[in-house]
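1. Below are the sequence and a predicted model; questions follow.
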Amino acid sequence: MENITANTDLVARGLSKPMTLVMAVVAGLAVANIYYNQPMLGLMASDFPGSGVAGLIPTVTLLGYALGLFLLVPLGDIIERRRLIVIQFFLLAIALAITAMAPSVFILVIASVLVGASATVAQQIVPFAVHLAPSEKRGAVVGTVLAGILGGILLSRSLAGFIADMSGWREMFWLAAPLAIIGAMTMALTLPHSKPDTKLRYLQLLKSLTNLWMDFAELRWAAITQAILFAAFSAFWTVLALLLEQPAYNMGPAEAGLFGIVGLAGILAAPIAGRIADAKGPHSIVITGTIVTLFSWIVFGVWPTIPGLIAGVLLLDFGVQSALVSNQHIIYALKPEARARLNTIFIGSMFLGGATGAAMATTAWNVGGWIGVSALGTVLALLALAAQIRALKIRTSKQR
């Protein structure tokens, strides 16, 4: 049985808007590191000719992120959060420097896994923000911090594409390393001290993940749905640079990165969805986001032009992010003292889905080109919608 230590002093103080924004920006800075490689993939592969492994860098980075979610993020329930966040940022800086210096594909793969694992510091920040927020504003706070994360994800591609075109892919990682150190210093200076929420030991903490999964059906459906949606999301961004290199488009990393700026409009969904979830409840927003994601892939498939891609990106980001904020609103209310572990299961499942989607997209591209990728994305969105319909039927039957 868990020994809970109340942190009423922190909760009573609440979370100011400036602090929420700082946490959002720094979380976005952290998670951006796992996406820098996507618009630079062609350049990275050309540095290691004859090795198909270089093309798997986005996949192994996401797998590293999933590994960090399961092994590192649960520590947020047993270690003082500010110290843990600062340490992870410094580890991230080291991993980025190794990536920049990588002399071989093998070292590049190992470093990419380490970057992914240490970048999960972003997911230490989210439950900490929720912990500090009053319950009636929890959805809005989650939405704001996630908007920062989503902004980091999207702008990372634009920044990486620009730097890669100007100087090369290694220079991007050399730039990212000191930015991670700045993130560590910012969090050290601004975050309040916190007390652990439980006195479970580390192995007990990991074992409790299974219990949480079995105890909460809402957690299972949220994780499954978001994993499938993120697979569809990752499928698009993984092959976008490859699509734009084709003669019909003849675009490079910088142009591929610009699509990240287009997607910024989609992050407006995060705070809006959070506020609606606070007022009306989150379940209907999850279903709406899933339907919008499905429609985005239909647009990609039937309108494979630059305007069509732009329209599809807006829909894809809006749909996936709306569902994400609402699903996190659902899971954080299940067991407050286990928020870091609930986040581990949810985001870990999501990024395993993302890694799977990236790998499937690469195969679909090699087999069927853009039509194959569009078909894959459509099927994934349909599966997510089917999961939500099933969850709705179960909730309805229990309410009778």
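-> Good, I have the coordinates.

2. switch to C-alpha atoms for all contacts and neighbour counts from now on
-> Will do.

3. Run through the strands of this protein in chain order.
-> Using DSSP state E, no strands are found in the chain.

4. From Ala32, how far off is Ile149?
-> 8 Å (C-alpha to C-alpha, to the nearest Å).

5. again with Pro178
-> From Pro178 over to Ala32 the distance is 14 Å, taken as C-alpha to C-alpha.

6. Can you pick out the residue with more neighbours from those two?
-> More neighbours surround Ala32 than the other of Pro178 and Ala32, with 25 against 17 (other C-alpha atoms under 10 Å).

7. got the contact list for that one?
-> 149, 152-156 (C-alpha atoms under 8 Å, 6 or more residues apart in numbering).

8. go on, Leu258?
-> 157-158, 161.

9. Show me these that map onto helices.
-> Judged by DSSP state H, helices contain the following of those: 157-158, 161.

10. Redo those as TSV? Include neighbour count.
-> Listed next are these as TSV, based on neighbours: other C-alpha atoms under 10 Å:
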residue	neighbour count
Arg157	30
Ser158	23
Gly161	29
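
11. out of the residues you listed, who's nearest Met40?
-> The shortest approach to Met40 among the ones in helices among the contacts of Leu258 belongs to Gly161, at 6.3 Å (C-alpha to C-alpha).

12. can you tell me how far the closest one sits from Met44?
-> In this view, Gly161 and Met44 are 12 Å apart by C-alpha to C-alpha.

13. How about Leu243?
-> For Leu243, the distance to Met44 equals 16 Å [C-alpha to C-alpha].

14. Let me know the closest of the contacts of Leu258 to Leu212.
-> Distances from Leu212 to the contacts of Leu258, taken by C-alpha to C-alpha, are shortest for Arg157, at 34.9 Å.

15. Might one say that that closest one is in contact with Tyr35?
-> Yes. Between Arg157 and Tyr35 a contact is recorded at 6.5 Å, counting by C-alpha atoms under 8 Å.

16. another one to put next to it:
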Amino acid sequence: MEKFTRSTALLFAIACGLAVANVYYAQPLLNTMGSDLHIPSRSLGIIVTITQTGYALGLLLLLPLGDLFNRRKLIVTQLLLAVAALLTVAWSPAKLPFLAGIATVGLLAVVTQTLVAYAATLAAPAERGRIVGLVTSGVVLGILLARTVSGTLADIAGWRAVYFFSAALMLLTAGILYRVLPVHDPQKTITTYPQLLLSVFRLFLQEPVLRVRAIIAFFIFAAFSVLWSSLVLPLSAPPYSFPASVIGMFGLIGVAGALGAARAGKLADRGHGQRTTGIALLLLLISWLPLGFATHSLTALIAGIILLDLAIQAVHVTNQSMLYTIRPESRNRMVAGYMLFYSIGSGLGSIAATTVYALAGWTAVCILGAVISAAGLLFWACTLPRKVHAQKSNIFTVQHQN
């Protein structure tokens, strides 16, 4: 196998960023889309929820295919189908075709996770965490810059231009990856599609690391979605009344999360995955304190966004790095099971946040986010390996005696 070079990793990161951005373009445009397609404000969260539902189905139905078929052909095919879905969204004249198109966009955005799993397979074991962190940095940047790009383009040419632009990018990406992706057929331990899908659920029963890390993903991405799905609402209302382009710029603040992603991968390579997870989950909980003052202080909002994105991406990369050390022949299915919980958390967080905001305002949204974050921290602490619990207990005993 060829050495997985830094330039190849960067190409994977760029492709991942462009693909995952399709799931997040809509977030700063919810008000504009709702007005154009006659969706009431209290129901705007359904746009994000349906996109995430499509993504969840893609994780279950499409992502495992990477353990069965040639990944180069699979990736290019999914990108070309994504072009068609994006054009459907851009041309949709009414709510129903739009929602069908946006669900399909979410379904096909799982090509991002196929690329991440492919990168982990091609990387040497000693640097797998670093490579996963680098590629995931591209995912983080794609998520964050999507809001900036979509907000700016929407102000210039309308929200539909965002999806025409993305369709062109997907077509270009498909062409480049077809030419440069290395040929690497998977090690087939399963030969039929039904067996493949069934094995995803079997992995949950067989691998405790997958169960724990998937539930942690549920909590962190529910918290992530609580912030980013509802933030457009107070920022577009008085006293700020920001346009979509300015709201989209807030995504740039979270670029620190990309830096955290790369660093977390290196720490996971050195065996510090549990410690990194605990610290990051604590930061996630703390982030809701400054976010609670967001309607009165942009400085507090910025500080909260940095903390939240940094924490979530550090946990996410650590989760993936730990999963990629087991079952190399099942990496796509492992990621499918893990990311399924990511998607469920994101979808539920979106609809809960917009509903809570409509009923009780921004402070209630922040309380919701803090409760979810605290639940994630508590779950992590309760599922620590026994050796870690014993070490903590011994340290406490020595300190108490002294």
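-> That came in fine, so what should we check first? Because the structure is predicted, anything quoted here is derived from the model rather than measured.

17. so who does the equivalent of Gly106 of the second structure over in the first structure touch?
-> Counting by TM-score structural alignment, Gly106 of the second structure lines up with Gly116 in the first structure. Counting by C-alpha under 8 Å, 6+ apart, Gly116 of the first structure touches 33-34, 61-66, 68.

18. between those, which has the most around it?
-> Neighbour max across the contacts of Gly116 of the first structure (other C-alpha under 10 Å) = Tyr65, 30 neighbours.

19. Distance of the corresponding residue of the second structure for that residue relative to Val20 of the second structure?
-> Using TM-score structural alignment as the criterion, Tyr65 of the first structure maps onto Tyr55 of the second structure. Distance, Tyr55 of the second structure to Val20 of the second structure, by C-alpha to C-alpha: 10 Å.

20. Give me the common contacts of these two.
-> With C-alpha under 8 Å, 6+ apart as the test, Tyr55 of the second structure and Val20 both reach 109-110.

21. how about Thr152 of the second structure, what does it touch?
-> Per C-alpha under 8 Å, 6+ apart, neighbours of Thr152 of the second structure: 244-246, 248.

22. ah, wrong one, I meant Phe218 of the second structure
-> 341-346.

23. and Ser199 of the second structure, how far is that from Ser373 of the second structure?
-> 30 Å.

24. quick one, which of the two is more surrounded?
-> Using other C-alpha under 10 Å, the more surrounded residue of Ser199 of the second structure and Ser373 is Ser373, with 27 against 18.

25. Stretch 363-382 of the first structure maps to which residues in the second structure?
-> Aligned by TM-score structural alignment, stretch 363-382 of the first structure corresponds to residues 355-374 of the second structure.

26. How about that stretch, which residues are buried there?
-> 355-358, 361-366, 368-374 (16 or more other C-alpha atoms under 10 Å).

27. what's the answer for stretch 66-75 of the second structure, then?
-> By 16+ other C-alpha under 10 Å, the buried positions in stretch 66-75 of the second structure come out as 66-69, 71-72, 74-75.

28. swap in stretch 294-301 of the second structure?
-> Going by 16+ other C-alpha under 10 Å, stretch 294-301 of the second structure has these buried residues: 294-295, 300-301.

29. That one spans what distance, first to last residue?
-> Termini of stretch 294-301 of the second structure sit 5 Å apart (C-alpha to C-alpha).

30. Need the contact partners of that stretch.
-> The contact list for stretch 294-301 of the second structure (C-alpha under 8 Å, 6+ apart) reads 234-235, 290-293, 362.

31. hmm, 10 Å instead?
-> Outside stretch 294-301 of the second structure, the residues within contact range by C-alpha atoms under 10 Å, 6 or more residues apart in numbering are 231, 234-235, 237-240, 250, 253, 287-293, 302-305, 362-363, 366.

32. out of those residues, which are inside helices?
-> 234-235, 287-291, 302-305, 362-363, 366.

33. any idea which of the residues you listed is closest to Ala336 of the second structure?
-> For these, the nearest to Ala336 of the second structure is Ile305 (27.6 Å; C-alpha to C-alpha).

34. now for the closest one: what does it line up with in the first structure?
-> In the first structure, the residue paired with Ile305 of the second structure is Val313, using TM-score structural alignment.

35. same check, this time on Val76 of the second structure
-> Checking TM-score structural alignment: Val76 of the second structure goes with Val86.

36. Equivalent analysis for Ser343 of the second structure, please.
-> When the first structure is aligned by TM-score structural alignment, Ser343 of the second structure is paired with Phe351.

37. just checking, its match touches Pro58?
-> No. The criterion here is C-alpha atoms under 10 Å, and Phe351 of the first structure misses it with Pro58 at 11.6 Å.

38. Between those two, which contacts overlap?
-> Shared contacts of Phe351 of the first structure and Pro58, counting by C-alpha under 10 Å, 6+ apart, come down to 64, 234.

39. List the contacts of Leu63 of the first structure.
-> Leu63 of the first structure touches 57, 69, 112-114, 116-117, 348, 351-356, counting by C-alpha under 10 Å, 6+ apart.

40. Let's have those residues in TSV, adding distance to Arg138 of the first structure.
-> TSV is the format used below for the contacts of Leu63 of the first structure (distance: C-alpha to C-alpha, whole Å):
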residue	distance to Arg138 of the first structure
Ile57	35
Leu69	22
Ser112	33
Val113	32
Leu114	31
Gly116	27
Ala117	27
Gly348	21
Phe351	23
Leu352	26
Gly353	26
Gly354	26
Ala355	29
Thr356	31
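
41. Just those: which are in helices?
-> Members of the contacts of Leu63 of the first structure lying in helices (criterion: DSSP H): 57, 69, 112-114, 116-117, 348, 351-356.

42. what's the counterpart of Gly260 of the first structure in the second structure?
-> So Gly260 of the first structure corresponds to Gly251, using TM-score structural alignment.

43. what about the nearest residue to that match once chain neighbours are set aside, neighbour count?
-> Counting by C-alpha to C-alpha, 6 or more residues apart in numbering, Gly251 of the second structure lies nearest to Leu144, which is 4.5 Å off, once chain neighbours are set aside. Leu144 of the second structure has 27 neighbours, counted by other C-alpha under 10 Å.

44. can you check Ser167 of the first structure too?
-> For Ser167 of the first structure, the neighbour count with other C-alpha under 10 Å is 10.

45. Now do the contacts for Trp237 of the first structure.
-> With C-alpha under 10 Å, 6+ apart, Trp237 of the first structure has these contacts: 35, 38-39, 58, 154, 157, 256-257, 259-260, 313, 358, 361.

46. Specify which member of those is nearest to Gly281 of the first structure.
-> Nearest to Gly281 of the first structure among the contacts of Trp237 of the first structure: Val313, at 26.3 Å, using C-alpha to C-alpha.
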